[in-house]
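Asker: pasting the sequence and the predicted coordinates here, then a few questions.
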Amino acid sequence: MNRLRSLLFDAFFYIGSVPIVLMAPVAAMFGTRPLHGVVRAWLGWHRWCSRAIMGIRVRVEGQPLHGPALYVAKHQSFFETFELTLQLGDPVVVMKRELADIPVWGWAAKRYGLIPVDRTASAAALRQMIRAARAAREDGRPVLIFAEGTRVDPGQMPPLGSGFAGLHKALGLPTVPVALDSARVWPRHGPKRPGTVTFRFGAPLPSDMDRKAVEAAAHAGINALEPPSPASVE
């Protein structure tokens, strides 16, 4: 049954996405406001398909801040890239460069404000990311980064990428860690299944925290919903 639901979701979501995605470059030519409207429509379509077809609900603990902030989130599935963007309201999202290189769509994505970053984390790439994030701050938009760099399975808690600490220092904004457990219903492999995804917004971390302290606090915050290791239980 879950496999059938997953197939139906893929069919409805991706077929329905085609006209929306094709509209994005056209909307981008008329400014950011029309483009943001198209993006919100796409995010809303994803939420509707997730709820109506897959039976996936969302529970939010805590809440985003009012005004610009840096959000650092756990990354377990495709699901939170859509859902968090919808919850935060037109954030700038740090994403892998390969997506920005897609012809036409990549141009519209950068026009929206997405920040492409090279996974090699070169000094030039980090400086470009920081410049783009500062521009987003000046526009009053939040910044979202999945600082683990890639999707991870439940229980995996890799260190945060170096770009996170650089953003925290450069932006001078409070940093909000976001824990989530989307892989329970949206695994990397195999069919999706009904259930509830929890998003937990942690306490804001002050902008003046030093690198080591903010990395440790953010790492603990995004992993707050991870099951304890056997060693910690004993």
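Answerer: That came through, no problem. Predicted model only: the values in this text are computed from it and were never measured.
Asker: every contact and neighbour count from this point should use C-alpha atoms.
Answerer: OK.
Asker: tell me, what residue is most central in this structure?
Answerer: Nearest residue to the geometric centre of the chain (CA atoms, centre = their mean): residue 81, 3.9 Å.
Asker: what about it, distance to residue 172?
Answerer: 24 Å (CA to CA, to the nearest Å).
Asker: equivalent analysis for residue 114, please.
Answerer: Computed as CA to CA, the residue 114 to residue 172 distance reads 20 Å.
Asker: more crowded one of those two?
Answerer: residue 114 (26 against 16; other CA atoms under 10 Å).
Asker: what sits against residue 144?
Answerer: With contact taken as CA atoms under 8 Å, 6 or more residues apart in numbering, residue 144 is in contact with 70-73, 91-94.
Asker: which residues touch residue 184?
Answerer: Contacts of residue 184 were listed using CA under 8 Å, 6+ apart, and they are 154, 195, 197.
Asker: right, I mislabeled it, should have said residue 195
Answerer: Shown in contact with residue 195 (CA under 8 Å, 6+ apart): 55-57, 184-185.
Asker: let's bring in a second model and compare:
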Amino acid sequence: MMDLLRSLLFVLLFYPGTLLYVLTVIIVSPIGDAPVQAVVHAWSQFHHWLVRNVLGIRIVWDGAIPDGPFLIAVKHQSMMEAVDTLHFAQCPVVVMKRELTVIPLFGWVTRRYGVIGVDREAGASALRTMMAEARAAVSGGRPVIIFPEGTRVPYGTSPPLRPGFAGLYRALGLPVVPVAHDVGRLWHRGFVKRSGTVHFKVGDVIPPGLKRDDVESRVHAAINALTP
């Protein structure tokens, strides 16, 4: 019952709060990129505060994501880490499904911030677009975050990586920072989120220039380090 009440309160605070942040981005957008990024990062911190203080989810990190130009590969099990990734690094660009970038108002804010929306059904053309936008992000000094499994997966599963990861790795020529977690134990597709402790584990940096099979196997193992 307590988890149900916590989850309900989270929804009642997070979504109206998100609307206020979206409207604020629209207002400050003509001023420039810095104010937009500051508001978006504040939204991510707002979400993080609600996760810890309303849902009662404690977050424990093993290792730290280094600063610099990296391709950060994150296990994807829930909305929680998808939003929290915005403060994993300094003003990261996040690769996300295109559907989120066309939501009224919110989608415009994601594009204004600089996310990379990928149409997973578009095949090679989507990969080319993703790579071009990622190169532009890197040229601007921003790290790139990708969920290499392509979509949310249930806790305890470890599907193969989607082809887009290897293509992006090759195109950008960046080292990879893999991040594993077990958020899906408490936060899944259902409405009720359970309180407790989740763990994030930062793997060893993987150098650029490896063959596809090698980099995929190393990333797959690293992001599933906390998968049973």
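Answerer: It's in. As the structure is a prediction and not an experimental result, all values here were calculated from the model.
Asker: quick check: TM-score for this pair?
Answerer: Once superposed, chain against chain, the TM-score is 0.95 (TM-score structural alignment, normalised by the length of structure 2); 227 aligned residues with a CA RMSD of 1.3 Å.
Asker: list the buried residues of the helix or strand where the residue nearest to the centre of structure 1 lies.
Answerer: Per DSSP states H and E: residue 81 of structure 1 is located in helix 79-88. Applying a neighbour-count criterion of 16 or more other CA atoms under 10 Å, one finds 79-86, 88 buried in helix 79-88 of structure 1.
Asker: equivalent analysis for stretch 214-234 of structure 1, please.
Answerer: 214-215, 217-225.
Asker: equivalent analysis for stretch 176-194 of structure 2, please.
Answerer: By 16+ other CA under 10 Å, the buried positions in stretch 176-194 of structure 2 come out as 176-188, 192-194.
Asker: hmm, which two among the residues you listed are most spread apart?
Answerer: By the measure CA to CA, 176 and 192 form the most distant pair in those, at 33.4 Å.
Asker: can you check which helix is longest in structure 2?
Answerer: What stands out as the longest helix in structure 2, according to DSSP state H, is helix 2-28.
Asker: just list what that helix packs against, helices and strands only.
Answerer: Helix 2-28 of structure 2 sits against helix 33-53, helix 106-113, with contacts defined as 3 or more CA pairs under 8 Å, 6 or more residues apart in numbering; DSSP states H and E.
Asker: quick one: which of these is nearest residue 150 of structure 2?
Answerer: Of all the helices and strands packed on helix 2-28 of structure 2, the one in closest proximity to residue 150 of structure 2, counting by CA to CA, is helix 106-113 (18.1 Å).
Asker: ok now whichever helix or strand comes after that closest one, how far from the chain's centre?
Answerer: As assigned by DSSP H and E, the chain's next helix or strand after helix 106-113 of structure 2 is strand 116-118. Relative to the chain's own centre, strand 116-118 of structure 2 is displaced by 12 Å; criterion: CA atoms, centre = their mean, to the nearest Å.
Asker: same check on stretch 69-80 of structure 1?
Answerer: Centroid separation for stretch 69-80 of structure 1 versus its chain: 4 Å, with CA atoms, centre = their mean.
Asker: that older thread, how big is the offset of the helix holding residue 81 of structure 1 relative to structure 2?
Answerer: Superposing on structure 2 places helix 79-88 of structure 1 at an average distance of 1.3 Å from its equivalents, by mean CA distance after the TM-score superposition for structure 1.
Asker: just the buried residues of the helix or strand encompassing residue 132 of structure 2, please?
Answerer: Element membership for residue 132 of structure 2, per DSSP H and E: helix 124-139. Buried residues in helix 124-139 of structure 2, counting neighbours by 16+ other CA under 10 Å, are found at 126-128, 130-131, 133-135, 137-138.
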